[in-house]
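Q: my questions are about this predicted structure, shown below with the sequence.
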Amino acid sequence: MAIGSTLPRRALGRRLRELRFESKKSQLAAGLAIEVSKQGIGRLEEGQPVRISTAQFRDLLEFYGADGEARDEVLGLLQEVKAAKGDPSRGWWRAYADVVNPHFDHFMSLEQACSRMTAFQLTLLPGLLQAPAYRRWIVTTTDPAMPSADVERQLELTARRQRRIGEAANFSLNVVLSEAVLRHQVGGPETMRDQLEHLVSVSKLPNVSLRVIPFGATPHLGLVVQSFTLFEFPPLRAGRPPEPPVAFVEGFTGALFLEDDKTIARHREAAAGVREVALREDDTRSLVQKIVEEDSA
């Protein structure tokens, strides 16, 4: 199962954080012990890439007083991170780093590694459901000065991301939309008509669930919750529990990746709440088709 380096890195960071807590060491003390900044230790524990040699990892484990079993576990995870990093089939999206937001590399690592992706959207469709003309309007509106060649690369990136829906046997996409997403004239009537027809087609795939909250729905949690994406992951190894979920919230000028248990629980609660008031999948397709026909009249 190609899960990329995200899951081993997160497991490695989580285990190192546990060992540091057990040894009652601070991030500053750990960093000083191996000549790395406090911020570097923080990024390491969060599962972010940090340049630390194997020798430094061994020194860190010694500083924490880790026993032989813990050492073997951490060094094994480190080897998994290195093996995943060296596989050219993983991290293919990094070739587009110059035309996307700085946080996008981490988002793509999560998107490619997850087994279940749940998205709640208030105004725009998630990237995995965007048709080319719809995506083009978003890109050119967000950055009007973007060269046409880079716009085309953005569209190419989106198309490559969308292959996962049809190709990955261990991936499911669950999307709940406000009816407003269907009504906004993104790119104009023709673009939206094509987009809605694309939605009807994609929603019929066996691993895609698309549901819409109609304007007439009863009051629900989605009215006070921002758009968000919840990533859920398979176990890193057979017989082990699944890797912890991650919630993603994006703003106009930045993004947040949230992992603490209480925050994840709130997002799970929100996802369940919006599903309760959303139309069933068949009724959703009927509503989308109705809007297409209204716009064509």
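A: Happy to help now that I have it.
Q: drop to CA atoms for contacts and neighbour counts, all remaining ones
A: OK.
Q: going along the chain, name the helices of the stretch 51-200 of the chain.
A: Assignment of helices within the stretch 51-200 of the chain using DSSP state H, counting those that start in this stretch yields the ranges 54-64, 68-85, 104-113, 132-142, 148-167, 179-183, 189-202.
Q: A further structure is provided below for comparison with the first:
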Amino acid sequence: MPPVNNATLRQRRLGAELRKLRERSGFTVTQAAAHLGVNQGRVSMIETGRSALSADRVRAMASAYDCGDEELITALAGMTGRRTRGWWEEYREHLPAALVDLAELEHHATGLRVALAMHIPAMLQTTDHARALFRAVVPAMRQYEIEHRLTHRIKRQGVLHREAPPPYSAIIHESALRMGFGGPEVARDQLRHLLNMGELPNVTVRVIPFGAKYYPSTGQSFDYIEGAVPQLDTVQLDTHHGGCGFLDAEAQLGKYRAVLDHMESCALDTAESRDFIQELTQDM
């Protein structure tokens, strides 16, 4: 297959996982190339996500590297082929690549867990709330930039409404519920929307109130995107410059899973959270 230009995060992740398998087997790039019957450059391109692969090639590489984890091999084989021309591709020339890659990750996710201290989760935002957030960005965005970001965000939310949607769990600190972006009416509509979204069978919304005994986080917002197997999970961190940072090292994934588990342990349950949001809606 021809080289891939501008590899997506998903393609780079496939290459990185194949590199991990090679390194665990003790093979150098030279040895792997000889074993697979290709040149060293092809192995390097595969491991950087710049060479499209077939499922059969992935299985051959896994066999050469003595990988016996059939679930992982099947998951990696499922990531092969040319770039999926999903709706997100139309934004590749208009938005930072990381935002486009995030939409692709969410599309393929088997589960989504998010934790936020100062903002409503993007997947649960109303159009007016999201527009107010984008208008507050520093430096200010041009109107067409706001519209690109807005339509991209709303289309991302389609993941929660499709047939067989992934489970989505949101842990939101009380401070985020009280921010009031866009004014009282927008804020009330946003809280009502949270209540409605929480009624979906695949969506769970839980609140950590100010009165919680502890808050096991630095306050940084993050998304935990579950892959077909735990090794293929990804953490997405919001950054101050408005982009996305992605983490996928085993130790990092374990840390953020633990943080989410601790946050759930100090959050109100779903019924209590619903009552809590309902009271806030009436107070605004």
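A: Great, that's in hand. Values in this document were obtained by computation on a predicted structure and should not be read as measured data.
Q: one step back: in JSON lines: the helices of the stretch 51-200 of the first structure, plus mean neighbour count.
A: Below are these laid out as JSON lines (neighbours: other Cα atoms under 10 Å):
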{"stretch": "helix 54-64", "mean neighbour count": "16"}
{"stretch": "helix 68-85", "mean neighbour count": "15"}
{"stretch": "helix 104-113", "mean neighbour count": "19"}
{"stretch": "helix 132-142", "mean neighbour count": "17"}
{"stretch": "helix 148-167", "mean neighbour count": "15"}
{"stretch": "helix 179-183", "mean neighbour count": "19"}
{"stretch": "helix 189-202", "mean neighbour count": "18"}
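Q: TSV for those, including distance to residue 173 of the first structure?
A: Converted to TSV, the helices of the stretch 51-200 of the first structure look like this (distance: least, Cα to Cα, whole Å):
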stretch	distance to residue 173 of the first structure
helix 54-64	37
helix 68-85	24
helix 104-113	10
helix 132-142	19
helix 148-167	8
helix 179-183	17
helix 189-202	11
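Q: quick one: which of those is nearest residue 249 of the first structure?
A: Counting by Cα to Cα, residue 249 of the first structure lies closest to helix 104-113 out of the helices of the stretch 51-200 of the first structure; the figure is 10.5 Å.
Q: nearest to residue 277 of the first structure, of the helices of the stretch 51-200 of the first structure?
A: Proximity to residue 277 of the first structure (Cα to Cα) singles out helix 179-183 among these, at 11.9 Å.
Q: how about that closest one, which residues of the second structure does it hit?
A: Under TM-score structural alignment, helix 179-183 of the first structure corresponds to residues 174-178 of the second structure.
Q: what lies in contact with the matching stretch?
A: Applying Cα atoms under 8 Å, 6 or more residues apart in numbering, the external contacts of stretch 174-178 of the second structure come out as 116-120, 191, 207-210, 277, 280.
Q: same question, stretch 150-165 of the first structure
A: Contacts for stretch 150-165 of the first structure (Cα under 8 Å, 6+ apart): 93, 96, 99-100, 112, 127-129, 132, 135-136, 139-140, 171-173, 207-208.
Q: by how much does that stretch deviate from the second structure on average?
A: Compared with the second structure after fitting, stretch 150-165 of the first structure deviates on average by 2.1 Å (mean Cα distance after the TM-score superposition for the first structure).
Q: three-state assignment of the counterpart of residue 229 of the first structure in the second structure?
A: For residue 229 of the first structure, the equivalent position in the second structure is taken to be residue 223, counting by TM-score structural alignment. What DSSP: H, G, I helix; E, B strand; the rest coil gives for residue 223 of the second structure is strand.
Q: contacts only, for the residue nearest to the spatial centre of the second structure.
A: By Cα atoms, centre = their mean, the second structure has its centre lying nearest to residue 225, at 4.4 Å. Counting by Cα under 8 Å, 6+ apart, residue 225 of the second structure touches 105-106, 109-113, 233-236.
Q: what does residue 65 of the first structure give?
A: For residue 65 of the first structure, the contacting residues are residue 23, by Cα under 8 Å, 6+ apart.
Q: circling back to that earlier point, isn't the match of residue 229 of the first structure right next to residue 111, touching?
A: No. Using Cα atoms under 8 Å, residue 223 of the second structure is not in contact with residue 111; the gap is 10.5 Å.
Q: comparing the two, which residue is more hemmed in?
A: Legend: neighbour count by other Cα atoms under 10 Å for residue 223 of the second structure and residue 111, higher for residue 223 (23 against 18).
Q: excluding chain neighbours, give the residue nearest to the more buried one in space.
A: Excluding the flanking residues, the one nearest residue 223 of the second structure by Cα to Cα, 6 or more residues apart in numbering is residue 114, at 4.4 Å.
Q: the one you found - how many residues pack around it?
A: By the criterion of other Cα under 10 Å, residue 114 of the second structure has 21 neighbours.
Q: which residue in the first structure lines up with it?
A: Using TM-score structural alignment as the criterion, residue 114 of the second structure maps onto residue 119 of the first structure.
Q: check contacts around its match.
A: Residue 119 of the first structure sits next to 126, 173-176, 227-230 when contact means Cα under 8 Å, 6+ apart.
Q: how about those residues in CSV, adding distance to residue 30 of the first structure?
A: Formatted as CSV, those follow (distance: Cα to Cα, whole Å):
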residue, distance to residue 30 of the first structure
126, 40
173, 40
174, 41
175, 42
176, 43
227, 37
228, 34
229, 33
230, 32
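Q: report the two of these separated the most.
A: Pairwise distances across the contacts of residue 119 of the first structure (Cα to Cα) peak at 15.5 Å, for the pair 173 and 227.
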